[in-house]
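**Student:** sequence-free structure coming up:
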């Protein structure tokens, strides 16, 4: 098997740009690897025909070196919530089983301009709802470290593609941990940028919906920075653009002048046994390369969660109301989607106003905390990868979950106020299942978060200590 598929993306795209590797060679090896490894995990869906992809690769090889983009000739599978012109966009829903994209999503056009070759899609939950990538269209994506376990989601297919070496870079989207949870459960890296760093679609709900964002996944923070250099392009048609940042991240980063804080939020939510301990090991790695202390943001975590649930329900109701209000289509939505849309449609103005006040108060509180810390760390999941035949965990340590996403409460502090956060691998439990840790930064300090993550990557061997089950 061609070992270049296991290189960091920075090295692979450099070889493609300079001609040290041909795009055709890389594509042929990628297709062979997908053929061998994908049947066991079901991460890549709607794979295009080999002959079409090899022809595109040969065309890429004919492009003069001086005209090649940052990601020239790189095989790339897109999360099945985004549009790639000419490919299906099912969003995991039987309602969209035959929908062909007429145009590229905004960020897809940026990737295309830098020379990627779109090979197909990566699997998701229906409409990206819930952190378990299964749906009636494409089935279940399985964890490569335990094929009877979930891969997480909603970027589950993307994370598994990276973990198994079928792709070198991947896109994802994150509302409630969809870049972080699957990264943690597949021993790779995920990065949720500050809200506004990667602008939303100009035709979307760009003024109201400030909960989800596009971001990268990779096998190193440096590779994620490379992809951010493509995705983080301000758009005059979209409000709330963030200032440009330097994404040229070196391999060796000195963060000894920075200060990381461990937070005590775990006292306000349940965790399965072993998660806090393995994350403490990750924190110890960081404490070896930077200053560390305990940070204790004084905020009501339950009020924060309820504000999040209300804002999320309201946003999803706006996006999916047309499907719900059609009785025939409603019956084809999974129960969790129906519940959340109905909840949002029935919400009154006073409830929404209370949620926005809590959100504003938490933003102000967090800003105070970041006056003394460059980053905060917290587990990237409250449970280990659960059985793939579950819909979602109904309880943690005997505590009942009151919604299909309560078990992901650990994602809310960063999501609610649009903070940049990286998920980094921290190790495994006794069953060989992976876990990750969130590195959370202040709004707009995305580069700093990636620096901390890269320093961790250089200092840690945990993420390289076990290989996935490839077949």
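**Tutor:** Cool, got the structure. This is a predicted model, so every value here is computed, not measured.

**Student:** make it CA atoms for all contacts and neighbour counts henceforth
**Tutor:** Fine.

**Student:** Let me see the ranges of the strands in the stretch 151-300 of the chain.
**Tutor:** For the stretch 151-300 of the chain, the strands defined by DSSP state E, counting those that start in this stretch occupy 170-174, 189-192, 213-218, 259-262, 291-294.

**Student:** Ok, the stretch 1-150 of the chain next?
**Tutor:** Counting by DSSP E, counting those that start in this stretch, the segments of the stretch 1-150 of the chain that form strands are 44-45, 75-79, 117-122, 134-135, 139-140, 142-143, 146-150.

**Student:** Need the strands of the stretch 151-300 of the chain in a markdown table (columns: distance to residue 311 and mean neighbour count).
**Tutor:** Shown next, in a markdown table, are these (distance: least, CA to CA, whole Å; neighbours: other CA atoms under 10 Å):
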| stretch | distance to residue 311 | mean neighbour count |
| --- | --- | --- |
| strand 170-174 | 15 | 27 |
| strand 189-192 | 19 | 34 |
| strand 213-218 | 15 | 26 |
| strand 259-262 | 27 | 22 |
| strand 291-294 | 30 | 16 |
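
**Student:** dropping in the other structure now:
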């Protein structure tokens, strides 16, 4: 019964709690029991607050018994990404410099999740300062992939994705600059949505006008990701770029007839990025599901010229802005790849930033025109399957050397540069049983379109229903 509860969808669990068929205390206790059994091997949840969670669950049951109104996530256990500030619970960002950091207040995404009735059970592991798509750090060590413990779960929301796949909690929050919601979802056979900038407002932020990094939902199903998005999206005066549309637009059913949709598919972004043959081999046969759903599918890709420079320039600038002072004081306690990225930001000039903005403007208009011809764009999320946990990052892809710890994620970060919403949905498995995610990109602020398409694909293929073999 415990394992069954832990693999129910969030929507089912919320309904069971509201109808008082399962209490919040039973639900939290079941997940805590599973965490105790499974998490020691995976190291996905790195800070656990069981006493606090059980107390909150008891209070949630009492509110329901009194007939008080409750939120859409009432009684659901959630662990938050360890870069997201949580009042009274340590938030380390995977850095020894913040090993004992306990914030005084929740940040906005946590505030909204808790206001919707979710119960905080702990924090999920991240790379140091969320830099890189492999989850390891000097505070807690590495997180392991539930489908193969010798492999990485990806990152930077790697602990969240591994915990979802292992049934440790039904929903997770994450963030994404170059693929940090999508890559771990791909590697762990779960769902991750990178929304458009401003769809999920962020606060506090050192650069509230910046648009490269976003926060968003993760779940085991597309419908559950949409449920969480309905809670965390919506305007807030503390974010100057917040989209003025309520999150409730994502709360309804996702079923739609896709007949007539024009769908572009590109295995290698028009030949511009190398992709491991195992990734293409897992995804290519599944693309036929869109044809079966009534879509017109053809091979095509937008012109992404300049996207690489846009992403790398703005990312380096933002890393220097946020972490430059940390590097000045503690260079010996910052991992080398992150220090190099910050140093790169310090070499940037005004003309460098101006050029990036000009390139980004041209990229936006080419994407806008592309989405007048197509409704959706399908791509691999990651260019490689989950790689060995001892490896910091892939140094080559399909025999092509990669310049640094970012290069192997171009299939995700080039999309980040466009600002378009992108969904990672379970797309297939390699012959060795490693998960591979399909990336569904939609038009400007078209999250609902990608969620509906992802839901239809998920229902047609059933790839996301395959669970890891965890015998603990």
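**Tutor:** Ah, there it is. No experiment lies behind these values; they were computed from the predicted model shown.

**Student:** any idea which of the strands of the stretch 1-150 of structure 1 is most buried?
**Tutor:** Comparing the strands of the stretch 1-150 of structure 1 by mean neighbour count (mean count of other CA atoms under 10 Å), strand 142-143 ranks first with a mean of 30.

**Student:** check the fit of that strand onto structure 2 and give the mean distance.
**Tutor:** Once fitted to structure 2, strand 142-143 of structure 1 is off its aligned match by 0.3 Å on average (mean CA distance after the TM-score superposition for structure 1).

**Student:** Please tell me which residues of structure 2 that strand aligns onto.
**Tutor:** In the comparison with structure 2, strand 142-143 of structure 1 aligns to the range 144-145 (TM-score structural alignment).

**Student:** just to revisit the earlier point, any chance of TSV for the strands of the stretch 151-300 of structure 1, columns distance to residue 31 of structure 1?
**Tutor:** TSV is the format used below for the strands of the stretch 151-300 of structure 1 (distance: least, CA to CA, whole Å):
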stretch	distance to residue 31 of structure 1
strand 170-174	16
strand 189-192	23
strand 213-218	19
strand 259-262	42
strand 291-294	45
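
**Student:** show me what contacts the residue sitting nearest the centre point of structure 1?
**Tutor:** Centroid check for structure 1 by CA atoms, centre = their mean gives residue 179 as the closest residue, at 1.5 Å. By CA atoms under 8 Å, 6 or more residues apart in numbering, the contact set of residue 179 of structure 1 is 153-155, 172-173, 190-192, 215-217, 423.

**Student:** Dump these to TSV, plus distance to residue 124 of structure 1.
**Tutor:** Shown next, in TSV, are the contacts of residue 179 of structure 1 (distance: CA to CA, whole Å):
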residue	distance to residue 124 of structure 1
153	6
154	5
155	6
172	10
173	11
190	16
191	17
192	17
215	15
216	15
217	15
423	19
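
**Student:** ok, so of the residues you listed, who is nearest residue 436 of structure 1?
**Tutor:** residue 423 (6.0 Å; CA to CA).

**Student:** Under a three-state scheme, what state does the closest one occupy?
**Tutor:** strand (DSSP: H, G, I helix; E, B strand; the rest coil).

**Student:** for it, what are its contacts?
**Tutor:** Here residue 423 of structure 1 is in contact with 179-181, 183-184, 189-191, 380, 436-439 (criterion: CA under 8 Å, 6+ apart).

**Student:** Pull out the buried positions in the biggest helix by length in structure 1.
**Tutor:** Determined from DSSP state H, the single longest helix within structure 1 is helix 301-325. Under the neighbour-count criterion of 16 or more other CA atoms under 10 Å, helix 301-325 of structure 1 has 301, 304-305, 307-317, 320-321, 323-324 buried.

**Student:** and what of stretch 44-59 of structure 2?
**Tutor:** 44-48, 53-54, 56-58.

**Student:** same question, stretch 14-23 of structure 2
**Tutor:** With burial defined by 16+ other CA under 10 Å, the residues of stretch 14-23 of structure 2 counted as buried are 14-18, 22-23.

**Student:** which bit of structure 1 covers stretch 182-201 of structure 2?
**Tutor:** Going by TM-score structural alignment: stretch 182-201 of structure 2 matches residues 180-199.

**Student:** Name the nearest of the buried residues of stretch 44-59 of structure 2 relative to residue 401 of structure 2.
**Tutor:** Nearest member of those to residue 401 of structure 2, counting by CA to CA, is residue 44, at 30.2 Å.

**Student:** excluding its backbone neighbours, what's nearest the closest one?
**Tutor:** residue 159 (4.2 Å; CA to CA, 6 or more residues apart in numbering).

**Student:** which position in structure 1 aligns with the one you found?
**Tutor:** In structure 1, residue 159 of structure 2 lands on residue 157 (TM-score structural alignment).

**Student:** Surely that match touches residue 42?
**Tutor:** Yes. Judged on CA atoms under 8 Å, residue 157 of structure 1 makes contact with residue 42 at a distance of 7.4 Å.

**Student:** all helices for the stretch 251-400 of structure 2, in order.
**Tutor:** All helices of the stretch 251-400 of structure 2, identified by DSSP state H, counting those that start in this stretch, fall at 277-283, 288-292, 307-330, 336-346, 350-373.
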